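Trainee: structural data only, the sequence is not supplied:
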């Protein structure tokens, strides 16, 4: 499945010429709705009557793109499976759907080229991940050996 996720992310990047999850969602016709969730809920994906919705917490700060990428992952990989993205399982996904959505977001936001960009620094993969908006706890989901 990981190779499928990588291929799907690469297909979308090539098709839409962007890694921005908000722009990709717009081009795919996914409705993005800012929402005032409690701190516990960061985002949610909902499929209803052939329409896809991503509800995203207004107060995410630097995690905004990652949460959007995660929810976009649900819309692409699990289009008819409703899912909420809770803080408690953000970094420790319990279900395969949550893990796959996080893998999608990591592949989207953490390009392979980023390692070569930082090769002459002493930054770890985890620190580089944070620079690209990926939580360090999820950097291990990046598939660097696939190309």
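Mentor: Alright, I've got the coordinates. This is a predicted model, so every value here is computed, not measured. Numbering: from 1, shown residues only.
Trainee: rest of the way, CA atoms for contacts and neighbours
Mentor: Noted.
Trainee: just give me the neighbour total for residue 101.
Mentor: 26 (other CA atoms under 10 Å).
Trainee: element containing it?
Mentor: Using DSSP states H and E, the element containing residue 101 is helix 96-109.
Trainee: packing partners of that helix?
Mentor: helix 2-16, helix 64-77 (3 or more CA pairs under 8 Å, 6 or more residues apart in numbering; DSSP states H and E).
Trainee: comparison target, given below:
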């Protein structure tokens, strides 16, 4: 067992108890599974990624910086491995444009400047990661666009639960553990979508059912895609994500009579993944 994992888990458990949350309560608030949180607290899992740490912090109603500090990281300050020369050039310009040597007439000391730089770097890389993943998930091919338009025109809704019902696709809840959040399988010739009990009361169920509906609609001829090669799995999951993004964006318009302003509108409304996780 990694000592750093155990140390973080112990501190997290202590803070959770201090805030008066049970494991189940915090997991529900943070949108993660009970078993995963328990394993983290017991040092049996690695320290979560920054996006998951942020969800835990939000669930406990504490500043995310407190959880980051507990985890020994500085607000996502490190550059992703795939960062390009252009990314670093953009970072340099961004820092030069935003780092102040004084504030309201008071000259900042080196420690204050370094703290400012650390925060700005962390924010910069977080947005680079968000933009990269959001771009990947929102670039749809014509087939997905046409399929979604056909479905909405036929059934007069973009609600994935209503559409599944119209397509005679059963949506059931299953006692999955940490993963998966959902899966699609066939009963005879009919696809069935199973969602984890863990998300039954969470808005995340909308994104997961829309993602699985994407598998059922776009990959209906691939009955064994879960055993496909790794790169196929990646391609099929991305395709299902794109289907979910497009469908739920239309549902947002249907329910609010306006386009979502940004990705976080969809995170809040339908449990979209927090980009960077």
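Mentor: Great, that's in hand. Treat the numbers as computed from the prediction; the structure is a model and nothing was measured.
Trainee: how much does the helix holding residue 101 of structure 1 stray from structure 2?
Mentor: Aligned to structure 2 and superposed, helix 96-109 of structure 1 gives a mean residue distance of 0.5 Å (mean CA distance after the TM-score superposition for structure 1).
Trainee: most tightly packed of the helices and strands packed on helix 96-109 of structure 1?
Mentor: helix 64-77 (a mean of 25; mean count of other CA atoms under 10 Å).
Trainee: so where is that helix in structure 2?
Mentor: Under TM-score structural alignment, helix 64-77 of structure 1 corresponds to residues 205-218 of structure 2.
Trainee: and the helices and strands packed on helix 96-109 of structure 1: which comes nearest residue 23 of structure 1?
Mentor: Residue 23 of structure 1 lies closest to helix 2-16 among those, at 8.3 Å (CA to CA).
Trainee: helices of the stretch 1-150 of structure 2, start to end?
Mentor: 3-19, 23-30, 34-41, 50-60, 64-71, 85-98, 110-138, 142-155 (DSSP state H, counting those that start in this stretch).
Trainee: gap between the two ends of stretch 11-22 of structure 1?
Mentor: The first residue of stretch 11-22 of structure 1 is 16 Å away from its last residue (CA to CA, to the nearest Å).
Trainee: need the helices of the stretch 1-150 of structure 2 in TSV (columns: distance to residue 190 of structure 2).
Mentor: Shown next, in TSV, are these (distance: least, CA to CA, whole Å):
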stretch	distance to residue 190 of structure 2
helix 3-19	43
helix 23-30	32
helix 34-41	32
helix 50-60	35
helix 64-71	44
helix 85-98	47
helix 110-138	27
helix 142-155	18
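Trainee: related to what we said a few turns ago, what does the match of helix 64-77 of structure 1 contact?
Mentor: 144, 160-161, 164, 181-184, 191, 193, 195, 199, 236, 239-241, 243-245, 247-248, 270-272 (CA atoms under 8 Å, 6 or more residues apart in numbering).
Trainee: please apply the same query to stretch 48-55 of structure 1.
Mentor: 29-35, 43-47, 68, 71-72, 75, 79.
Trainee: give me the PyMOL select line for these, limited to the buried ones.
Mentor: With 16 or more other CA atoms under 10 Å as the criterion, this PyMOL line picks the buried residues out of these:
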select buried, resi 30+31+32+43+44+45+46+47+68+71+72+75+79
